[in-house]
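A.B. asks: pasting the sequence and the predicted coordinates here, then a few questions.
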Amino acid sequence: MPTSRDTTASCDDVWNVLANGWTYATWVVGASRIRAVDNTWPAAGSAIHHSVGAWPAVLSDVTRSVGTHVEREIRLEARALPFGKASITLRLHPIATGCRIEIIEHAITAPFDLVPNRIQHLLAHPRNAEALRRLALLAERSTAP
C-alpha cells in the first residue's frame, strides 16, 4: 500500500525536484547532506552519494536509480547502513488540481525483507509521509510567483 500526497504542483514540477539530485537531502528524511550526484542522474545506474545521520554519527551512503519513466516514475535502490537496502518507487499521477505523488518502499535485504510488506509499509509510513510533504513543498515553491 503506497503512501500518497496530493500537491498543487504539476507532475513536471515534482519531476524537476526528483531529477535534481542535489535536492535529495532536502526532502528525504534522514539524509543529511549530498556529497556528489552522478552527471547522468536520474538515468538508470546513476547515483546520489549522500550522508545520513547527525554529526558526529554521519555515515556515507548511496542511492541508485534503477530506472525511470520520465516525468511519471522513478525506481530507486537506497542503501541504509547498517540496515541493508530498500527498493523505493515514486510515482506521479496527474490530477485536476495538480499531482498525486505515491511512494512505495520495501526492504530487499535480510533480515528485514522477511517482514511482511504490510508491516513494512506501516513502519515506513510516517517517514514517507513527511518526505512527500517536503517534496510537495519544494515542487510548489518552484511554481510560486
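C.D. replies: It's in.

A.B. asks: make it CA atoms for all contacts and neighbour counts henceforth
C.D. replies: Noted.

A.B. asks: where do the strands of this protein begin and end?
C.D. replies: Secondary structure of the chain (DSSP state E): strands at 3-7, 31-37, 47-52, 59-69, 73-79, 85-95, 98-107.

A.B. asks: ok, which of the ones you listed comes nearest residue 142?
C.D. replies: Proximity to residue 142 (Cα to Cα) singles out strand 3-7 among those, at 12.3 Å.

A.B. asks: one more structure, for comparison:
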Amino acid sequence: MSETERLINASVADVFAVLTDGWSYASWVVGASRIRDVDPGWPEPGHSIHHSVGVWPLLIDDATTVLRHEPLRLLELKVRAWPTGEGKVEFEATEEDGVCHLVMREHMTKGPATLIPTQIADPILHVRNAETLQRLALLAEGRTPPPN
C-alpha cells in the first residue's frame, strides 16, 4: 500500500470541500482527464463520479465510487480504470496547528495492476499521489483568503 501525506495550508473544511466536489476531480487527480457526470448524492457511500482517464484518443471511461465518508475526516473510494484494474484510495484528514494534515493511502485490489510487485508499484504511486496532493492543496489553499 502506498501512503503519501501532506500538510495543506487550509482548514480541513476547505480540503474536504475540494475532496467532495465531484466536478473538481479531474482538476487535481493525476490521470483523470474529464468528468462525465456526478451522481446526485455524491459523496455519500454508493454514489459515483463518472470520469475518463488517459489522454485523447486513448481515453478510458470508468467510475469512482464512494465506499465510506465521514465528513471532515475520511473519504474512501473504489477507483476503477479498466482494463488496468481497480483499487481503493483513502483520504484521512486531521487538523494540526490550524492546517490540514492529509494522508492518502492507495492500493490495487483487482486486475492486471495487482500483478506488479509492491516494491515497484508503491514508489510509482507515491510520486503520482504526491502530485495529486500538490494539486489538491493548491485548490484548497485558494479557497482560504490570506491572513491580513
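C.D. replies: Structure received. Every value quoted in this text rests on a predicted model; they were computed, and no experiment measured them.

A.B. asks: related to what we said a few turns ago, which one of the strands of structure 1 lies nearest to residue 22 of structure 1?
C.D. replies: strand 31-37 (6.4 Å).

A.B. asks: still on that earlier bit, kindly reformat the strands of structure 1 as JSON lines containing mean neighbour count.
C.D. replies: What follows is the strands of structure 1, written out as JSON lines (neighbours: other Cα atoms under 10 Å):
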{"stretch": "strand 3-7", "mean neighbour count": "19"}
{"stretch": "strand 31-37", "mean neighbour count": "18"}
{"stretch": "strand 47-52", "mean neighbour count": "22"}
{"stretch": "strand 59-69", "mean neighbour count": "18"}
{"stretch": "strand 73-79", "mean neighbour count": "21"}
{"stretch": "strand 85-95", "mean neighbour count": "19"}
{"stretch": "strand 98-107", "mean neighbour count": "22"}
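
A.B. asks: nearest to residue 134 of structure 1, of these?
C.D. replies: strand 3-7 (10.4 Å).

A.B. asks: superposed on structure 2, what's the mean shift for that closest one?
C.D. replies: With mean Cα distance after the TM-score superposition for structure 1, strand 3-7 of structure 1 departs from structure 2 by a mean of 0.6 Å once superposed.

A.B. asks: could you tell me where that strand falls in structure 2?
C.D. replies: Mapped onto structure 2 using TM-score structural alignment, strand 3-7 of structure 1 spans residues 4-8.

A.B. asks: so which of the strands of structure 1 is nearest residue 23 of structure 1?
C.D. replies: That would be strand 31-37 among these, by Cα to Cα, at 8.3 Å.

A.B. asks: give me the contacts around the closest one.
C.D. replies: Outside strand 31-37 of structure 1, the residues that touch it by Cα atoms under 8 Å, 6 or more residues apart in numbering are 21-22, 24-25, 47-54.

A.B. asks: now, which of those sits nearest residue 6 of structure 1?
C.D. replies: Residue 6 of structure 1 has its nearest neighbour among the contacts of strand 31-37 of structure 1 in residue 24, at 19.4 Å by Cα to Cα.

A.B. asks: what about the closest one, neighbour count?
C.D. replies: Close neighbours of residue 24 of structure 1, defined as other Cα atoms under 10 Å, add up to 23.

A.B. asks: what's the answer for residue 124 of structure 1, then?
C.D. replies: Neighbourhood size, residue 124 of structure 1 [other Cα under 10 Å]: 14.

A.B. asks: which residue is nearest the middle of structure 2?
C.D. replies: When Cα atoms, centre = their mean is applied to structure 2, the residue found nearest the centroid is residue 29 (5.8 Å).

A.B. asks: surely it and residue 132 touch.
C.D. replies: Yes. The pair residue 29 of structure 2 and residue 132 qualifies as a contact (Cα atoms under 8 Å) at a distance of 5.2 Å.
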